[in-house]
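Visitor: how would this look folded up:
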Amino acid sequence: MSAYKSLFKQTFIYGLATVLPRMISFLLVIVHTKYFDDRELYGELSVVFAYFVIFNVLLTYGMETAFFRFYSNQPKSKQNDVVNTSTWSLIITSVIFLALAFLNLNSISQFLDIKADYLAYVIGILILDVLVVIPFAYMRANKKPVKFAVIKVTNVSINFLLNFFFLAWLVQLHSKFEFLEAIYVDDFQISYVFIANLIASLSSLVFVLPFYFKLKFSLNTKLLKQMLNYSWPILVAGLAFSVNEVFDRILLNYLLPEDNPKEIIGAYSACYKIAVFMMLYVTAFRLGIEPFFFSHSKSKQPEVAYATITKYFVIFGALILIGVVVFINPIKSIILQKESYYEALAIVPILLVANFCLGIYHNLSVWYKVTDRTKFGAYISTVGAIITLAVNFSLIPYIGYMGSAIATLAAYFSMMLISYLYSRKYYPIPFQLKRISLYFCVSVVISVISFYVMPENYIFGILSLLGYITLIYLNEKDEIKHMLQN
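Guide: Next comes the predicted model:
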């Protein structure tokens, strides 16, 4: 099987492993917007999960990517050292965090302005999620995508079913059934969401317990030092990414001029979820591409393969961008169960383009990963985070959540551009820049016209979508045929 076919197969399977769970999680937006009493609750939940994302990055500190880097470069006799060292490193730091967090629970609660009960649940979920990081990475490194997919889908299925049980059945019907009344707690909706998440995370840990039964208590300190030297820039990059991805909710909570900012945050966060279609594609592609980058870095002319992969990422990403924007009205009717959430719908095209840029950046990041210059990832992400903060602080007081959407786009576009410029110096890749730029710009122009200039004009939208597909066919048909034949 050719390298491209192998990549597309891996991406497809990991895509299913990512898309199916995310789609089930996506259904949670429907449940939450339908059964939460008001937008304020959804806003409050979004702020808590923003902190969750940041702490998750801190607790994994780039060890997953470091695992891939060192595991793939070791002879088989040494690979167990990487597994044991990376796993025990995360276990030890998680135990320390758990002890410190619960000893200072009330102080942290006051500092973050999060209820102590919510914080306790979040700490539990964080620890459980960290403990499955290396087992999942081990599955990916050993090409076990089916097992990976089954566990991921089971996790989110349990989470969704418990959310539906607690919010739709228990909260809405407890007074009608005695057995539900016995377990019902008043004003407990957000806590129910965290309990469902906690149980789902515990189920994933149970599934990977065989991995821990085989684990040996072996901590190679020399190897750990090397892994930490490799991973710390990824930690910085991860923190910067988390700022770009979720810190806007926290800033909106403090900078919005409204008396009740969490209502606005609720609408913003719900509409933000519509951009998940691009996020799903980007995440699925990244999961498939990361092992490919490392395993093919020493092959003959890997740069040519990387350039081709990036082009096709842009082709399909542009297709998703146009498709979501053209059909955004039926999509919003399905996802957002109360019209009050439509208020922030104008952010969707901006965030779709922003995440498209982020996906291109992930493809471009191969240059600093395969050359062990991960510090550049930290530098570039930090620049993105600075842009995010600066634009948010500048625009939120004047244009509210639109400022946050613009900040996200500005950050991701800047990161994409900076990474491309550095790659030309340190790891030249023969990108088909004219075609990539053409596909990207055509999709953005069509989306802007379809949403802001000619909204709900399906004739224009569908004809534009067909026109884009025709453009791809005319330009790429020979190369696609050649790839499929090899």
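
Visitor: rest of the way, CA atoms for contacts and neighbours
Guide: OK.

Visitor: Under a three-state scheme, what state does the residue nearest to residue 436 when sequence neighbours are not counted occupy?
Guide: Counting by C-alpha to C-alpha, 6 or more residues apart in numbering, the nearest residue to residue 436 once its immediate chain neighbours are dropped is residue 311, at 5.8 Å. Residue 311 falls in the helix class when you classify it by DSSP: H, G, I helix; E, B strand; the rest coil.

Visitor: Neighbours of residue 311, how many?
Guide: Burial of residue 311 is recorded as 20 neighbouring residues (other C-alpha atoms under 10 Å).

Visitor: That one touches residue 434, doesn't it?
Guide: No. Between residue 311 and residue 434 there is no contact, the gap being 10.3 Å when judged by C-alpha atoms under 8 Å.

Visitor: Can you point out the buried residues in the lengthiest helix in the chain?
Guide: Assignment by DSSP state H gives helix 221-255 as the longest helix of the chain. Taking 16 or more other C-alpha atoms under 10 Å as the basis for neighbour counts, the residues of helix 221-255 that come out buried are 224, 227-228, 230-253, 255.

Visitor: go on, stretch 341-356?
Guide: Residues of stretch 341-356 classed as buried under the neighbour-count rule (16+ other C-alpha under 10 Å) are 341-342, 344-356.

Visitor: what do you get for stretch 296-316?
Guide: The neighbour-count check on stretch 296-316 (16+ other C-alpha under 10 Å) flags 296-297, 303, 305-311, 313-315 as buried.

Visitor: Out of the residues you listed, which two are the most distant from each other?
Guide: 297 and 315 (23.6 Å; C-alpha to C-alpha).

Visitor: Pick out whichever of the buried residues of stretch 296-316 sits closest to residue 93.
Guide: When the buried residues of stretch 296-316 are ranked by distance to residue 93 (C-alpha to C-alpha), residue 297 comes first, at 31.7 Å.

Visitor: So the residue sitting furthest away from the middle of the chain versus residue 192, what's the distance?
Guide: Of all residues in the chain, the one whose C-alpha sits farthest from the chain's mean C-alpha position, using C-alpha atoms, centre = their mean, is residue 178 at 40.8 Å. Using C-alpha to C-alpha, to the nearest Å, residue 178 is found at 19 Å from residue 192.

Visitor: Second input sequence below; structure requested for side-by-side comparison:
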Amino acid sequence: MSIPEEKARVAASSQAPGAPAREARKPPSVGTHYMRYSVGSLLVMVAGFVSFPILTRLLDNTEYGVLGYYNTWVLIAIALAKLGGQHAIIRFYPHNADRDTYTHFSTNLVVLPMLLSFTLWGTVTAGLLFWEWSGRHTFSSVFWCVVLLTPVLVMGSFVQMVVRASERSGIVMATRVSQRWLELGFGVAFVIFIERTALSVFQGRLAAAALLLAYFTWWSFRHLRFSRSMVDRAAIVGALAYGMPLMVNEFAAMGLAASDRILIKEITGDFAAVGIYTIGYALAQQINLFMHAALSEAFVPVANRTYGSGGDEAVRDLKGRMLLPIAYASIGIATMVLAIGQEAIVALAGADKAASGAVFVITGTVMALYPLFDISSYGLLLQKRSKTVLMITVAAASLSIATNLVLIPRLGYMGAAWATVVTYGALWSLNFILCPRGLRRLPDARTLVTALGCATVLLALIWATDLFGVQSAWGRVFVGGGLFIALYALPVWLFDSRLRAILPRFRRGGI
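Guide: Down below sits the predicted model:
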């Protein structure tokens, strides 16, 4: 495969040749990464907010339930097919390596694991085709769309992980945003012009996948280096030994995050109930996308580099700088979800989807607080304790399934929402307790008192005045937003001078 241009290679002689071309540069800070990932996540979130009201109005609860149900199987299929290879890439990427070292990495930790994933997918697909051909079972058209999507999304995950590990967050942002908007454009067009069904949405995703496959293939031939002479069985086995527990962990995390929709369908037998739950949960996931997904992608590579150079104390210092704005943001957004989450669902999805509001209020609050606890307890993976992470996630996933099995028969889809609270609370507690003591870091008392105090005043006024009697959903959302600025955002900005000092540096990438 081709190598970077000679000028760029000479200018960055300490860089891994064959990686995405880059000139000699100081590694971006976590603030720079977070700003890039936040912009990208914002654009992806905007796509979600564009598609959400369109699809929730064009698809009834049953079709939306089919969409949510099979989207869950997409996540599970991808988690299985990747075999944990993406985790080894992010952990063992050879920063400042020479040409041969990068070729060794690319061969054994990227190209061969990717080919192994494709082989696994092909074998499973052949088995499914034979099963259907034999007449023992008939799979739906939506199911086969899931099967065809899987290898493209797996390849995209490998490619984006190499770029992310090299700390080229701008490229990751561009590809992810392009992917989401292509899926939005094709999916909505197919629903409007072909048929108002979940199948049309998946057909649109397949059309977008065809374009993505062309790009990922081009990128791979341009940037990934393969050498038969450098095939290293020990390196492959080592990468699998590190990544496989995390793959099982990812699969368990899928069970934690997605088993609820499967269980609602299996217990109630009603796709409409799945649809009601999925609509509320999908909006909650937009919060998770903007806050936790962007933050994690920015934080983890920098934490790895910081830990390698400065150890526990350097990571704790990094966490301390990060937790100041994160605590204010998490508590503020959780407060707004509690205050006007019901109105937000009605405004975006329509009055006929009002039943999803209660789901969004509960799960959205959980998603808003998740980054605060996740950063505080991050540390096990820095010490390569992936098996401990696996045990924690498996325990939480098992608790999730058990809690859903108890609550869904009693409370319906709302049981799944409350099960989310129980299981995420257990997950946070286990991660923090088992995090190495030297790597734990909570927000300081001043930050928590200021944020919780302002949040209490805001909630008290909103609930006491019922948003001054405003009736329309959009009107209540805008009134709530105005009160949020006046009673939360401005007070914390004025009361905490540290926030005023850190945010300008954060915007310049200096955190």
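
Visitor: Translate residue 38 of the second structure into the numbering of the first structure.
Guide: Residue 38 of the second structure maps onto residue 15 in the first structure when the alignment is built from TM-score structural alignment.

Visitor: Look up the closest residue to its match, ignoring the ones flanking it.
Guide: The shortest distance from residue 15 of the first structure to any residue other than its chain neighbours is 4.3 Å, reached at residue 284 (C-alpha to C-alpha, 6+ apart).

Visitor: If you count contacts, what does the strand or helix carrying the one you found end up packed against?
Guide: Counting by DSSP states H and E, the element that carries residue 284 of the first structure is helix 276-295. In terms of contacts (3 or more C-alpha pairs under 8 Å, 6 or more residues apart in numbering; DSSP states H and E), helix 276-295 of the first structure is packed against helix 3-35, helix 63-72, helix 302-326, helix 347-364, helix 366-370.

Visitor: which of the ones you listed is buried the deepest?
Guide: Between those, helix 347-364 has the highest mean count of neighbours, a mean of 24, where neighbours are mean count of other C-alpha atoms under 10 Å.

Visitor: what's the mean distance for that one versus the second structure?
Guide: Between helix 347-364 of the first structure and its aligned partner residues in the second structure, the average distance after superposition works out to 2.4 Å, using mean C-alpha distance after the TM-score superposition for the first structure.

Visitor: next one: that helix to chain centre, how far?
Guide: Here helix 347-364 of the first structure shows a centroid-to-chain-centroid distance of 12 Å under the convention C-alpha atoms, centre = their mean, to the nearest Å.

Visitor: which residue in the first structure lines up with residue 274 of the second structure?
Guide: Using TM-score structural alignment, the partner of residue 274 of the second structure in the first structure is residue 265.

Visitor: burial measure for its match, as a count.
Guide: When neighbours are counted by other C-alpha under 10 Å, residue 265 of the first structure comes out with 31.

Visitor: so what's it up against?
Guide: Contacts here follow C-alpha atoms under 8 Å, 6 or more residues apart in numbering; on that basis residue 265 of the first structure touches 39, 40, 42, 43, 44, 46, 249, 252, 253, 401.

Visitor: try 7 Å
Guide: For residue 265 of the first structure, the contacting residues are 43, 249, 252, by C-alpha atoms under 7 Å, 6 or more residues apart in numbering.

Visitor: same question, residue 61 of the second structure
Guide: Applying C-alpha under 7 Å, 6+ apart to residue 61 of the second structure gives the contacts 272, 275, 276.

Visitor: most neighbours, which of the residues you listed?
Guide: Using other C-alpha under 10 Å as the neighbour definition, those reach their maximum at residue 275, which records 29 neighbours.

Visitor: Residue 267 of the second structure versus that residue, what's the distance?
Guide: According to C-alpha to C-alpha, residue 275 of the second structure stands 14 Å off from residue 267 of the second structure.

Visitor: Next: residue 258 of the second structure.
Guide: Distance check for residue 258 of the second structure against residue 267 of the second structure: by C-alpha to C-alpha, it reads 15 Å.

Visitor: Same question for residue 253 of the second structure.
Guide: Distance of residue 253 of the second structure to residue 267 of the second structure, computed by C-alpha to C-alpha: 21 Å.

Visitor: ok, now residue 412 of the second structure?
Guide: Counting by C-alpha to C-alpha, the gap from residue 412 of the second structure to residue 267 of the second structure is 9 Å.

Visitor: and what of residue 76 of the second structure?
Guide: Remark: distance between residue 76 of the second structure and residue 267 of the second structure (C-alpha to C-alpha) = 20 Å.

Visitor: when you align them, which residue in the first structure goes with residue 386 of the second structure?
Guide: Residue 386 of the second structure maps onto residue 374 in the first structure when the alignment is built from TM-score structural alignment.

Visitor: ok, now which ones touch the residue mapped onto residue 192 of the first structure from the second structure?
Guide: Using TM-score structural alignment, the partner of residue 192 of the first structure in the second structure is residue 200. Residues counted as contacts of residue 200 of the second structure (C-alpha under 7 Å, 6+ apart) are 187, 190, 191.

Visitor: Residue 409 of the first structure now?
Guide: Going by C-alpha under 7 Å, 6+ apart, the list of residues near residue 409 of the first structure reads 350, 351, 353, 354.

Visitor: switch the cut-off to 8 Å
Guide: 350, 351, 353, 354, 355, 357.

Visitor: Need the counterpart of it in the second structure.
Guide: Residue mapping for residue 409 of the first structure onto the second structure gives residue 421, with TM-score structural alignment as the criterion.

Visitor: Could you report the separation of that match from residue 61 of the second structure?
Guide: Applying C-alpha to C-alpha to residue 421 of the second structure and residue 61 of the second structure gives a distance of 24 Å.

Visitor: repeat for residue 252 of the second structure
Guide: From residue 252 of the second structure over to residue 61 of the second structure the distance is 27 Å, taken as C-alpha to C-alpha.

Visitor: now residue 226 of the second structure
Guide: Using C-alpha to C-alpha, which is the criterion applied here, residue 226 of the second structure is 48 Å from residue 61 of the second structure.

Visitor: and if you look at residue 103 of the second structure?
Guide: On the measure of C-alpha to C-alpha, residue 103 of the second structure and residue 61 of the second structure end up 50 Å apart.

Visitor: same thing with residue 422 of the second structure?
Guide: Using C-alpha to C-alpha, which is the criterion applied here, residue 422 of the second structure is 26 Å from residue 61 of the second structure.

Visitor: Surely residue 205 of the first structure touches residue 131?
Guide: Yes. The pair formed by residue 205 of the first structure and residue 131 meets the contact definition of C-alpha under 8 Å, at 7.0 Å.

Visitor: contacting residues for the aligned residue in the first structure for residue 93 of the second structure?
Guide: In the first structure, the position corresponding to residue 93 of the second structure is occupied by residue 71, as judged by TM-score structural alignment. Contacts for residue 71 of the first structure were tallied using C-alpha under 8 Å, 6+ apart; they are 79, 82, 83, 141.
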